[in-house]
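> A structural model of the following input is requested.
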Amino acid sequence: MKYLQLFILFTITLTITSSCEKNDAVIPQLTSVNVVHAVINASAIKVNTTGSNITYTSYTDSIRFGAFKLYSLVASDATPLSIVASSDTTKPLFNAELFTSAGEMYSLYLTGQYPQADTVWVREEMSNYTDSLIGIRFVNLSPNSNAIKVNIKGNATQLEANNLGYKQITAFKQYAAKTTNPNYQFEVRDAATSTLLTSFTLSYTRFHNHTLVIKGLTGVTGTNAISVFSVAPY
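As a prediction, the model looks like this:
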């Protein structure tokens, strides 16, 4: 009987100890990185967030030119991120260990002309809009453009961005978001000559922030011609 009591006591102690150990499990702290693809002549890119080698041929996740994707990563002072073009996965376009903090959001803009890539890294500071407002900003990722300026169509004298050089990004600016005005039409011009380079109509999401990315090349036509795309609101 004495041995049975000791066995039961040992079993209870072991169970309690195991339960305590389970409660001490470390929960990874996450961060968000939005990868934006504006690399000319790179039709699609693949993003490796594992920190290890992967077989890209069987890795279906990709980002097309003029698009983006949001990734959740473990926050660290050395968060691994590797990006390749789907046309040649043996040569990274980008390979680095990023400093990220838990609960933060970052944007990684990829630009330039394949096989080279330039980057813009942004730690985001988003505004929350409680009224009928949105936020809009502009980033110039056109490698051969002069400084640009942006105006709302029909009002060329009031500038929404001015002298925006390559890889430069504006702060978010507030715009009214009312049912009577469901979109904004922007014109992108050469800052020095006022020549119209391209235009874009933004159909926005209320209470959110929108980034308008100016990509491509001036003076060309087709897929690589200068144009604008919107990064998903957040």
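> from here on, contacts and neighbour counts on C-alpha atoms
Noted.
> State the distance from the most centrally placed residue in the chain to E104.
The residue lying closest to the centre of the chain (CA atoms, centre = their mean) is N34, at 2.5 Å. Distance of N34 to E104, computed by CA to CA, to the nearest Å: 11 Å.
> Over to I169?
Taking CA to CA, one finds I169 at 19 Å from E104.
> picking up where we left off before, wait, a helix at the residue nearest to the centre of the chain?
No: counting by DSSP: H, G, I helix; E, B strand; the rest coil, N34 is not found in a helix; it is strand.
> was I right about it contacting L70?
Yes: in this structure, N34 is within contact of L70 by CA atoms under 8 Å, at 4.2 Å.
> what's near enough to touch L141?
Each residue near L141 by CA atoms under 8 Å, 6 or more residues apart in numbering is listed here: A38, T111, G112, Y166, K167, Q168, V213, I214, K215, G216.
> From those, which land in strands?
In this view, these that belong to strands under DSSP state E are T111, V213, I214, K215.
> Nearest spatial neighbour of the third one, chain-adjacent residues omitted?
Once its chain neighbours are removed from consideration, I214 has its nearest residue in V228; the separation is 4.5 Å (CA to CA, 6 or more residues apart in numbering).
> here's the other one to compare against:
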Amino acid sequence: MLLFLIIGLSIGCNKDINDPYSYSAGIVVFNASTSMPSEIKVNFTNEESNFTAAEQIGYYNFDGKFANGSTALGLIAGKPTSLKVIAVADSTKLIFNESVTPHPGDIYSLFITGAGDETSGLLVKENIQKNVDSVTGVRFINLSPNAGAISVNIQGQPNGSGVATLGFKQITSFEPYPVSSPDQFYILEIRNADSGDLLSTYFLNQLPVFGNTTLIIRGLVGGNPGFDITRVNN
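Model (predicted):
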């Protein structure tokens, strides 16, 4: 989805092939905030405090394939841009405020998590490579504020054999998961890394061969919204 967004913006803005401002970059914003209500608004226009018509993103926003709380937006390459985010529940203060100057084709991911005064963001400049074999690259990000460090294993394999320990707001690199047929699937177990207690299982299927997918661990253990795993194909 983001690739098509970038291509479309590039074509639409391409008035001068030598003008770096005619090229576009992109950003995907993920709302994993556990505040209630959890909606956020983003303002990437460089206008100081204009959130009136800003993009609103809900916890279960649908990206066309998964209800992962995301929205894809365009950025103008070569132009310094302030990335500002507020919570709809309290629009008086910014919960994220950083500036980027993207190059043509750059892609960013911005993950918003936490609740109340503890809400914050993690900005990742992506460097996603296409796989050259019959595999899917799989990575994990821990956005659950109260789960502690988590581990991941494929069901039937030792605890932590997939990811030994992943703290809050940490993200792994993409690791290859073989895809031997269109029906290939994996049952993943998410555990507390210290105790080994099982927190959740996730049925990973419809793997994008030669592509990548990010599994987003979010929500609250024993709370609302509940602890769960969602995903986005990169």
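> ok so, going back, kindly reformat the ones in strands among the contacts of L141 of the first structure as CSV containing distance to Q185 of the first structure and neighbour count.
Formatted as CSV, these follow (distance: CA to CA, whole Å; neighbours: other CA atoms under 10 Å):
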residue, distance to Q185 of the first structure, neighbour count
T111, 24, 26
V213, 14, 24
I214, 14, 27
K215, 17, 27
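> ok, so of these, who is nearest L81 of the first structure?
T111 (16.3 Å; CA to CA).
> Which residues are in contact with each of N34 and L70 of the first structure?
What both N34 of the first structure and L70 touch, as defined by CA under 8 Å, 6+ apart, is an empty set.
> hey, where'd the helices end up in the second structure?
2-13 (DSSP state H).
> S101 of the first structure matches what in the second structure?
Correspondence of S101 of the first structure to the second structure, assessed by TM-score structural alignment: H103.
> wait, I meant D118 of the first structure
Per TM-score structural alignment, the equivalent position to D118 of the first structure in the second structure is S120.
> do the same with F207 of the first structure
In the second structure, F207 of the first structure lands on F210 (TM-score structural alignment).
> my guess is its match meets K130, correct?
Yes: with contact defined as CA under 8 Å, F210 of the second structure counts as touching K130 (5.9 Å).
> If you count surrounding residues, which of these two has more?
F210 (17 against 14; other CA atoms under 10 Å).
> who's in contact with that one?
K130, N131, V132, D133, S134, V135, T136, G137.
> if we go to 10 Å?
Q129, K130, N131, V132, D133, S134, V135, T136, G137, P176, P178, V179 (CA atoms under 10 Å, 6 or more residues apart in numbering).
> Filter these down to the ones in strands?
Short answer: those in strands (DSSP E) are V135, T136, G137, P176, P178.
> Enumerate every residue touching the first one.
With CA under 10 Å, 6+ apart as the criterion, the residues that contact V135 of the second structure are E175, P176, Y177, P178, V179, S180, L207, P208, V209, F210, G211, N212.
> Try it again at 6 Å.
P176, Y177, P178, V179, V209, F210 (CA atoms under 6 Å, 6 or more residues apart in numbering).
> tell me which of these are still there in the first structure?
Mapped onto the first structure and checked by both residues aligned by TM-score structural alignment, their matches' CA atoms under 6 Å, the contacts of V135 of the second structure keep the contacts Y177, P178, V179, F210.
> Now do the last one against T136 of the second structure, distance only.
Think F210 of the second structure. Counting by CA to CA, the gap from F210 of the second structure to T136 of the second structure is 6 Å.
> Could you name every residue contacting both of these two?
Counting by CA under 6 Å, 6+ apart, nothing touches both F210 of the second structure and T136.
> Is I40 of the first structure in contact with Q113, as I believe?
Yes: here I40 of the first structure reaches Q113: they are 4.6 Å apart, a contact under CA atoms under 6 Å.
> So between those two, which is more surrounded?
Higher neighbour count among I40 of the first structure and Q113: I40, with 25 against 18, using other CA under 10 Å.
> What's that one aligned with over in the second structure?
So, by TM-score structural alignment, I40 of the first structure is matched to T34.
> so what's Y71 of the first structure up against?
S32, V33.
> Please pull up the equivalent of it in the second structure.
That one, Y71 of the first structure, aligns with L73 by TM-score structural alignment.
> got it, and E187 of the first structure?
E187 of the first structure maps onto E189 in the second structure, with residues paired by TM-score structural alignment.
> I figured that match was touching T201, is that so?
Yes: here E189 of the second structure reaches T201: they are 4.5 Å apart, a contact under CA under 6 Å.
> And those two? Which one has more around it.
Set side by side, E189 of the second structure and T201 show more neighbours around E189, with 22 against 17, by other CA under 10 Å.
> okay, how far is it across stretch 192-210 of the first structure, tip to tip?
First-to-last residue span, stretch 192-210 of the first structure, CA to CA: 26 Å.
> in that stretch, what's buried?
L197, T198, S199, F200, L202, Y204, T205, R206, F207, H208, N209, H210 (16 or more other CA atoms under 10 Å).
> can you check stretch 121-135 of the second structure too?
Buried residues in stretch 121-135 of the second structure, counted by 16+ other CA under 10 Å: G121, L123, V135.
> tally of neighbours for V138 of the second structure?
22.
> how about it, what's its partner in the first structure?
Match for V138 of the second structure (TM-score structural alignment): I136.
> I appreciate the help and will end here.
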